[in-house]
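# Sharing a model prediction with you, sequence too.
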Amino acid sequence: MPTYFVTGTDTDAGKTLVSSALLALARRRGLSTLGLKPVASGSTDTREGLRNADALALQAQSTPDTDYELINPFAFEPAIAPHLAARRANMSLRLDDLEDHTRPMLALERDFTLIEGAGGWRVPLNNHEDLAGLAVRLELPVILVVGLELGCINHARLTAEAITGDGLTLAGWVGNSLDGGFAHDASADDNRLLDDNLTTLARCIHAPCLGMIPRLATQNPAAMAEQAADWLELPDAD
């Protein structure tokens, strides 16, 4: 069962969009899917409890249907770093607890599973552990989402180096357009600059490019996932 950990160059790089789109693409191919968000900040208090928009987007692309609590066991209301959000809730986040929850989920044996991180690769869980440790413990290949904006080359190179430095395989990367070109109304100069950035990223990141997502007109999460899927390819399970 191919399982990947999805991280980003920064907060709001587009991890959820890419994860949802890859899951949507897998569903198109008749595969069973599962998207997990072990830790999520920035959740809304509902009748059912705290609900996070990113986790809900992953739940919508998980087939067969999966209960929310299984997808997102640790949800916090403030949109701040997970370890700070947990502290405000008088809770602690530990890798042992995340691993205890996640390993049984992987035993569900879906055809294609993604575990989405929070923030960037080195986001802390507590004073001694970070969320990247979950990918390390589970020995998962990693998909890197690069938010295409000023500074992304440096962020992407540092993140790729950190992933491989932790002994994991970088299975591929995806460019997600946040600023400037790769849109219908972008100027020629914007698009040339974007092309130059992409060429540099392809040279510096020693992993396959799984696609480039343009700025999308819709804001509906399910529609965005379907549109973005048209620009992506699934990573090679080998």
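Looks like it arrived, so ask away. The structure displayed is predicted, hence computed values, not measured ones.

# okay, CA-based contacts and neighbour counts for the rest of this
Noted.

# what's next to the helix or strand hosting His101, contact-wise?
Per DSSP states H and E: His101 is located in helix 95-106. Judged by CA atoms under 8 Å, 6 or more residues apart in numbering, the contacts made with helix 95-106 from elsewhere in the structure are 3, 38, 70, 73, 113, 125, 129-131, 133-134, 137-138.

# Centre of the chain to the longest helix belonging to the chain, how far?
In the chain, assigned by DSSP state H, the helix with the most residues is helix 188-204. Relative to the centre of its chain, helix 188-204 is centred 22 Å away, using CA atoms, centre = their mean, to the nearest Å.

# One more to weigh against that first structure:
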Amino acid sequence: MSKTWFVAGTDTGVGKTAVSCALMAAAAASGFRTAAVKPVAAGCDNEGQNDDALCLMAGMTEALEYSQVNPIALEAAIAPHIAASLEGKTLQASRLVGLCRGVMLGKADFVLIEGAGGWRVPINPRETLADVAIQLRVGVILVVGMRLGCINHALLTAEAIRRDGLQLTGWVANQPGPRMARHEENLETLRQMLPAPLLGDVPFLQHWDATEAAKHINLQSLIE
């Protein structure tokens, strides 16, 4: 089975997709075959496709069908369980796990499963997207959006991951907008308090480019 990580965020809009593409670009530069899955995406275009999923497809080395990368594509850009309810659909962690495993069993040896929003995003009244990572028993990469409040969000998320019995295998500091005040001090606090290695400090790029962002990523601790 491929080496797989679940990419979680401290919140929505922190740059999970951008960081996932940067991680895949760094892995590809090291000779790995890459693939990614966004099992649930809410917010699609007129063709029923999600921008984040399309970005993941453009960033991976393996040629996968859209339905493999984003098997559950919901129209409304709202919480997944609400969007699914509006379409008369029921989301189940066990089904999402099976869909993810289909890609994990493929030819890629570096696979990312991207969540939606934060760690505890509901998919039905009893389950959250965290249950997908729990059932897959994979390590977690946390994307920390470097903005006011990030320390609290990051520490609480790391605590939740640990309580769920999973390993936080690394984290990435991502600047989703103009550089936050006291960036270095916030970064150092997170470095000292998060129980996992820092994989990268990705700056805000006016014109996003995964290859450029990958220059700020170090995968050594993951690859080892």
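Everything's here; your move. Treat the numbers as computed from the prediction; the structure is a model and nothing was measured.

# rewinding a little: counting contacts, what elements does the next helix or strand after the longest helix of the first structure pack onto?
Once helix 188-204 of the first structure ends, the next helix or strand along the chain (criterion: DSSP H and E) is strand 209-213. Other elements packing on strand 209-213 of the first structure under the criterion 3 or more CA pairs under 8 Å, 6 or more residues apart in numbering; DSSP states H and E are strand 170-177.

# Pull up the aligned stretch in the second structure for the strand it packs on.
Per the alignment by TM-score structural alignment, strand 170-177 of the first structure matches residues 168-175 in the second structure.

# quick one: the matching stretch to chain centroid distance?
Using CA atoms, centre = their mean, the mean C-alpha position of stretch 168-175 of the second structure is found 10 Å from that of the whole chain.

# how about Leu138 of the first structure, what's its partner in the second structure?
Using TM-score structural alignment, Leu138 of the first structure sits opposite Leu136 in the second structure.

# Which residue range of the second structure does the helix holding His101 of the first structure align onto?
Helix 95-106 of the first structure corresponds to residues 93-104 in the second structure, going by TM-score structural alignment.

# Which positions within the matching stretch qualify as buried?
Taking 16 or more other CA atoms under 10 Å as the neighbour-count basis, stretch 93-104 of the second structure is seen to contain the buried residues Ala93, Leu96, Val97, Leu99, Cys100, Arg101, Val103, Met104.

# That one against the first structure, how far on average?
Once the two are superposed, stretch 93-104 of the second structure sits an average of 1.4 Å from its aligned residues in the first structure (mean CA distance after the TM-score superposition for the first structure).

# how close does the residue of the second structure positioned farthest from its centre sit to Glu75 of the second structure?
Counting by CA atoms, centre = their mean, the extreme residue of the second structure relative to its mean C-alpha position is Gly88, 26.2 Å from that point. In this view, Gly88 of the second structure and Glu75 of the second structure are 12 Å apart by CA to CA, to the nearest Å.

# Tell me who's in contact with Ala154 of the second structure.
Contacts here follow CA under 8 Å, 6+ apart; on that basis Ala154 of the second structure touches Thr10, Val144, Leu190, Leu194.

# and if we set it to 10 Å?
Contacts for Ala154 of the second structure were tallied using CA atoms under 10 Å, 6 or more residues apart in numbering; they are 9-11, 142-146, 160, 171, 190, 193-194.

# Now, of the residues you listed, which are buried?
Gly9, Thr10, Asp11, Leu142, Val143, Val144, Gly145, Met146, Trp171, Leu190, Leu194.
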